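> sharing a model that was predicted from the sequence below.
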Amino acid sequence: MPACCPPLPNRPQRRPRPQRLLCAALALLLSAGSLQAQGLPPSPVRLPALGESASDEFNLNQEKRIGEQVMREIRRDPAYLDDPQLLDYLQSLWAPLVRTARQHGDIDADTERLFPYEAFLVRDRSVNAFALPGGYVGVHLGLIAITSTPDELASVLAHELAHITRRHIARSVAASSRNSTLGLAAMLLGLLVASRAGSPDMAQAAIMGGQAAVLQAQLNFSRDMEREADRNGLATMAGAGFAPAGMSAMFDRLDGASRLNDSGAYPYLRSHPLTVDRIGEARQMVQATAQAGSLPPPPLLHGLMQARARVLMDPGVQALRKLQDFDTRGTMAQLPLSDRLGGLYAGALASAGLRDFDRADRAVRAALDLLAASPQRSDAPARRALAHLAVQLALARGQPAEAGALLAAEGLVDGGRSGLLLQAAWSLADGGEAPLRRSVEALHTWVTGQRDDAAAWQALAQAAGRLGQPLRSVRAEAEAQAALGNLSGAIDRLRAGQLMARRGGVGMDFIEASVIDARLRDLQAQRRQLLADERRAGERPRGGDAPE
């Protein structure tokens, strides 16, 4: 199966302990309220009015650069998950929230220009979500797996978005000492160095030092900031068309979990402590909204994506075997339609991960038949998700003709990212010149507007290489490495492209060669800036990276 569209869960390499500590530390240090979770008094943070500068010491450009540097490392972590179908679903909730925040004036022209407002997935079964500097929000698969409705998940996304739009990280820095920005950068870079060094002791020491710096700099969000994020988040989700009751339902779910023995499975409860005041105020706000009331029945697609998250968050053999049994449980007939479809979907995906394709096919067919026989048989998004899985199974079995027929019949190539990558995977498996050309054109159009989509660049590199377009292929490989944060790898590929262009030959393209020259200068300048930042923060340069 082409790397551009990894359709099926497989056994991942064991996650390095320092990188696990890195993700945990970032969630702890840059999410809200762990000081309050430890019972410490709230810091005296004055909430500025909308439009007031949060901090002269931690301006938008600094926040952007720190966020980009953290994301470069996160994208290299095996826990960073680029699952096109699940990301499409997350984006379908995230995009209207960002659009509404923009309409409400919470996103101004400067932050719109500098911040990407990107939500990404973390392959982790713990219930957590966190905001990072520069407009990034991470969502653990465990959080998706416990939500019953899209409104519950949207409430968490809206809350984290409010932390970004209200610039709570910058406010916390502004409320502390003059050196807090440098301390934040040094702390984050120390964690990144520890993760690259592969030393658990070094990572642990960095985290311990980071926690001390946080206590000194009062980096954690105050209770006032948590309530502000609740208020802003509720207004944003209501304006985006989500049911406000989703926020109180999510609070109830997390409050119930907090009464149990956590055992580390709910880090969100520690970084976002649910005080009685917060819960009560949130319920009052929900009741005051015009859309107050019970939650609508969840769409079938949410149940399927919940099942997908459950399978992908732990793709070990034992976990997959347990989930595989969902398609044969005798109690399935007594469950609601959404749960039955989710069980069949989880069983099919788990069977595919175990390479039991016959059983996976049976589960998908059973789910499609169940949907066709139900009153909700017109649920197009659910049918498309099932058909998408059927295409992935056909490609995994080495049957591109069947996959192509399903793609055409179900209309899965609709301009969305998952359909685009699925089409690319099929064209590479089919090998025909016409499908490859269509994929190259569609992918080129896509990456023109989505420069940081590493999977799309990699798919473009493979398809262009098959078509005898070596310069375009090499440049796409370089862009894929740049999107993943590997600037040295990207520069090496661009230099290889320059050498290839000088030698000439079949498939050489003067325009592509000019683009390679310009892009090489750009990435070299980025790397020089990164090395300068690291030196100022007292970090040793990365191995193998030297100034140009």
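That came through, no problem.

> please count neighbours and contacts with C-alpha atoms only from this point.
Will do.

> what is the neighbour count of R15?
Neighbour count for R15, taken as other Cα atoms under 10 Å: 11.

> what of the one 10 residues further on?
A25: 21 surrounding residues under other Cα under 10 Å.

> what residues of the helix or strand hosting V440 count as buried?
For V440, the element it lies in under DSSP states H and E is helix 433-449. Residues P435, L436, R437, S439, V440, A442, L443, H444, W446, V447 are the ones in helix 433-449 that count as buried (16 or more other Cα atoms under 10 Å).

> how much space separates the nearest residue to the fourth one once chain neighbours are set aside from L389?
Okay, so that is S439. Leaving aside its sequence neighbours, S439 sits nearest to A424 (Cα to Cα, 6 or more residues apart in numbering; 5.5 Å). Using Cα to Cα, to the nearest Å, we find A424 at a distance of 15 Å from L389.

> looking at the two, which has the bigger crowd around it?
Comparing A424 with L389 by neighbour count (other Cα under 10 Å), the higher total belongs to A424, at 29 against 22.

> contacts only, for the more buried one.
For A424, the contact set (Cα atoms under 8 Å, 6 or more residues apart in numbering) comprises C4, C5, L436, S439, A459, A463.

> let me know the closest of those residues to G239.
When the contacts of A424 are ranked by distance to G239 (Cα to Cα), C5 comes first, at 33.9 Å.

> the closest one is in contact with L422, isn't it?
Yes - judged on Cα atoms under 8 Å, C5 makes contact with L422 at a distance of 6.3 Å.

> which residue of these two possesses the greater neighbour count?
For C5 versus L422, neighbours defined as other Cα under 10 Å are more numerous around L422 (28 against 25).

> my guess is the more buried one contacts A3, does it?
No - using Cα under 8 Å, L422 is not in contact with A3; the gap is 11.0 Å.

> can you pull out the helices in the stretch 351-500 of the chain?
357-372, 380-396, 400-410, 417-430, 433-449, 454-466, 470-483, 487-503 (DSSP state H, counting those that start in this stretch).

> in a markdown table: those, plus distance to I164.
Compiled in a markdown table, these are given as follows (distance: least, Cα to Cα, whole Å):
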| stretch | distance to I164 |
| --- | --- |
| helix 357-372 | 40 |
| helix 380-396 | 30 |
| helix 400-410 | 38 |
| helix 417-430 | 25 |
| helix 433-449 | 23 |
| helix 454-466 | 24 |
| helix 470-483 | 22 |
| helix 487-503 | 27 |
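
> and the comparison structure, right after this:
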Amino acid sequence: MPGLINRANARRPQSRGWAVGKRLATIGLAALLCAAGPGFPPLQPKPALAQSRPLSLIRDAEIEATIRHYADPLFRAAGLDPNGIRVLLVNDDSINAFVAGGMRLFINTGLLIQSDSPNQVKGVIAHETGHIAGAHLSRLQDELKNATIEQIIGMVLGAGAAVASGNGGAVVAGATLGTEIAKRNLLKYSRTQESAADQAGMGFLDATHQSSRGMLEFFQKLEGQEFLLGQNQDPYLLTHPLTTDRIDSVQQHVDNSPYSDAKDPHEDMAMQERMVAKLKGYIWPLTRVEQTYPASDKSVGARYARAIAYYRVSRAPEALQLMDSLLAEAPDDPFFLEQKAQILFENGKLAEALPLYTAAYNQRPNEPLLGLELAQAEIELEQPELTKLAIKHLEGVTTIEPRNARAWYFLSVAYGRDGNLPMSALAQAEQAMAQGNSQEAWAQAKRALEGMPAGSPGWLKANDIITEAQQIKENN
């Protein structure tokens, strides 16, 4: 998935000095981890389990915003703080979603692409929210006795940290442990928990005046796979036992709920179309994109998918022409602006990309990925006034995502170019801490202290990092 997953396969030019690492940036994880979570000793590889695909996570501002638009009302209906729940996208073409680490919701790209409506995605999210609200995974973990399974728990927690930090290497060991164990043991809920999550999820949908029909449709989509061999089933069935009784229960709710005929808002339908088109544009080969979205298809989704697919194979003029057609219809759309900016940026047209990144950021200043992209462009242009702006934007990003190692890296660069070496060292300390390198964090924080006034905010933060790093060392 160039730009979305395996960037090594993308035939795109690199920007000066570094790869952008933005759009749908991927953290590929080998599944056998070394210290992925606190307190977990390294495991020895088990050869019989070393054939499954590794887990990889992706990030994209627009897709994340779409999922949050669907999910946050359901989280609030469950009495949960949306800001306390991480939503992570898994690059996998199978249908699956699961909860791990208590407050982390993982959704496969395959589920999003194969969904027929926003309501189906919302139904899955509502069900998974039922697991979160019911603390089902915590109860499952309490019962686990096998150290291997505990290590996989650390893998999932580490995956969440890695996608935020931008550094999969912090959690990757040299061998691969198949994810089949995680599918079958770690994340497998009991039938009682599944029914409880269904009931809770339908309650959350009712509370937000949304239909549960999408949940029913999703279960019916999977029902035909119940009799397939395990390796041919979508992993959702391996982790979420599906029974006729459960389907009948959801059907009964749909038959009686006053909201069963509620339709997805037009805004949600448009967001869904764009999300699916973007994923296909990044994931699928160009020939498949062109077959699905032929040139005769002038819909927004079709043009978006083709623009991204052309950009991936270095056909920038065609990609830009399509993006211009989209922007002619929606000139202030932040994600169209962002996409065109990225095409220009990664083709060396930094000065042309900057105003587009700026316009996108001004539309959505609380989207950390937009702030990070804008700051990268500002730094690359190597102008003192833009460097100061980059510092401001990156400080905003790190406030929202304090463990985003990539943001801390660029902030250290910006501070260094601005002549503030102590703050550059402090940013490097934060970067190291986000990457799980407490020894490097300690050393950089010590460097930062040497040039900071005692009692200043930076001085206090450097001391906090030193204390945290020392505690990690002592606990290990």
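Structure's in. What do you need? Computed from a prediction, not measured in an experiment: that's the story for all the values here.

> how alike are these chains, TM-score-wise?
Here the TM-score for the pair of chains, by TM-score structural alignment, normalised by the length of structure 2, is 0.76; 432 aligned residues with a Cα RMSD of 4.1 Å.

> got the angle between the helix holding V440 of structure 1 and helix 470-483?
In terms of direction (axes from the mean of the first three to the mean of the last three Cα atoms, to 10 degrees), helix 433-449 of structure 1 departs from helix 470-483 by 40 degrees.

> mean per-residue distance, helix 433-449 of structure 1 to structure 2?
For helix 433-449 of structure 1, the mean deviation from structure 2 after alignment is 2.9 Å (mean Cα distance after the TM-score superposition for structure 1).

> Three-state assignment for the spatially most central residue of structure 1, please.
Centroid-nearest residue in structure 1: F120, 1.0 Å away (criterion: Cα atoms, centre = their mean). Classification of F120 of structure 1 using DSSP: H, G, I helix; E, B strand; the rest coil returns strand.

> again, but for F130 of structure 1
Secondary structure, three-state DSSP: F130 of structure 1 is strand.

> corresponding residue for it in structure 2?
Correspondence of F130 of structure 1 to structure 2, assessed by TM-score structural alignment: F98.

> got it, and Q399 of structure 1?
Using TM-score structural alignment, the partner of Q399 of structure 1 in structure 2 is K349.

> just to revisit the earlier point, packing partners for the helix holding V440 of structure 1?
helix 417-430, helix 454-466 (3 or more Cα pairs under 8 Å, 6 or more residues apart in numbering; DSSP states H and E).

> ok so, going back, what about the match of Q399 of structure 1, distance to A377 of structure 2?
Applying Cα to Cα, the value for K349 of structure 2 to A377 of structure 2 is 10 Å.

> and what of F40 of structure 2?
For F40 of structure 2, the distance to A377 of structure 2 (Cα to Cα) stands at 39 Å.

> of the helices of the stretch 351-500 of structure 1, which is nearest A309 of structure 1?
Among those, the nearest to A309 of structure 1 by Cα to Cα is helix 380-396 (13.4 Å).

> can you give me the strands for structure 1?
Under the criterion DSSP state E, structure 1 carries strands at the ranges 80-81, 118-122, 129-132, 136-140.

> ok, average deviation of the second one from structure 2?
Its match in structure 2 and strand 118-122 of structure 1 itself, once the structures are fitted together, sit a mean 1.3 Å apart by mean Cα distance after the TM-score superposition for structure 1.

> just the first one next, same as before
Between strand 80-81 of structure 1 and its aligned partner residues in structure 2, the average distance after superposition works out to 2.1 Å, using mean Cα distance after the TM-score superposition for structure 1.

> what stretch of structure 2 does that strand fall on?
Under the alignment (TM-score structural alignment), strand 80-81 of structure 1 falls on residues 57-58 in structure 2.

> residue in structure 2 paired with A309 of structure 1?
Mapped onto structure 2 by TM-score structural alignment, A309 of structure 1 lines up with L279.

> and the helix holding V440 of structure 1, how far out from the chain middle?
Mean-position distance between helix 433-449 of structure 1 and its chain equals 24 Å (Cα atoms, centre = their mean, to the nearest Å).

> could you report the neighbour count for the aligned partner of I146 of structure 1 in structure 2?
Taking TM-score structural alignment, I146 of structure 1 has Q114 as its aligned residue in structure 2. Number of residues near Q114 of structure 2 (other Cα under 10 Å) recorded here: 16.

> please apply the same query to D414 of structure 1.
Residues within reach of D414 of structure 1, counting by other Cα under 10 Å, total 9.

> residue contacts, it?
By Cα under 8 Å, 6+ apart, the contact set of D414 of structure 1 is L420.

> now it: how far from L422 of structure 1?
The gap separating D414 of structure 1 from L422 of structure 1 is 11 Å, by Cα to Cα.

> how about L26 of structure 1?
Separation of L26 of structure 1 from L422 of structure 1 (Cα to Cα) stands at 33 Å.

> please apply the same query to Q103 of structure 1.
Q103 of structure 1 sits 33 Å away from L422 of structure 1, taking Cα to Cα as the criterion.

> and S271 of structure 1, by the same measure?
37 Å.

> before we move on, what about T328 of structure 1?
29 Å.

> which position in structure 2 aligns with the residue nearest to the centre of structure 1?
That one, F120 of structure 1, aligns with L88 by TM-score structural alignment.

> cool, A366 of structure 1 as well?
Checking TM-score structural alignment: A366 of structure 1 goes with S325.

> count the neighbours of Q252 of structure 2 for me.
Neighbour count for Q252 of structure 2, taken as other Cα under 10 Å: 12.

> what lines up with it in structure 1?
Using TM-score structural alignment, Q252 of structure 2 sits opposite Q284 in structure 1.

> ok, now E217 of structure 2?
With TM-score structural alignment as the criterion, E217 of structure 2 lines up with A249 in structure 1.

> which residue is the nearest non-sequential neighbour of that match?
In space, and not counting its chain neighbours, A249 of structure 1 is closest to E152: 6.6 Å by Cα to Cα, 6+ apart.

> for A238 of structure 1, same thing?
Nearest residue to A238 of structure 1, sequence neighbours excluded (Cα to Cα, 6+ apart): P244, at 5.7 Å.

> isn't the one you found up against P150?
No - if you go by Cα under 8 Å, P244 of structure 1 and P150 don't touch, sitting 11.3 Å apart.

> the more surrounded of the two?
Legend: neighbour count by other Cα under 10 Å for P244 of structure 1 and P150, higher for P244 (32 against 22).

> now do the contacts for that one.
Taking Cα under 8 Å, 6+ apart, one finds D151, S155, L234, M237, A238, V286, T289, Q291, A292 in contact with P244 of structure 1.
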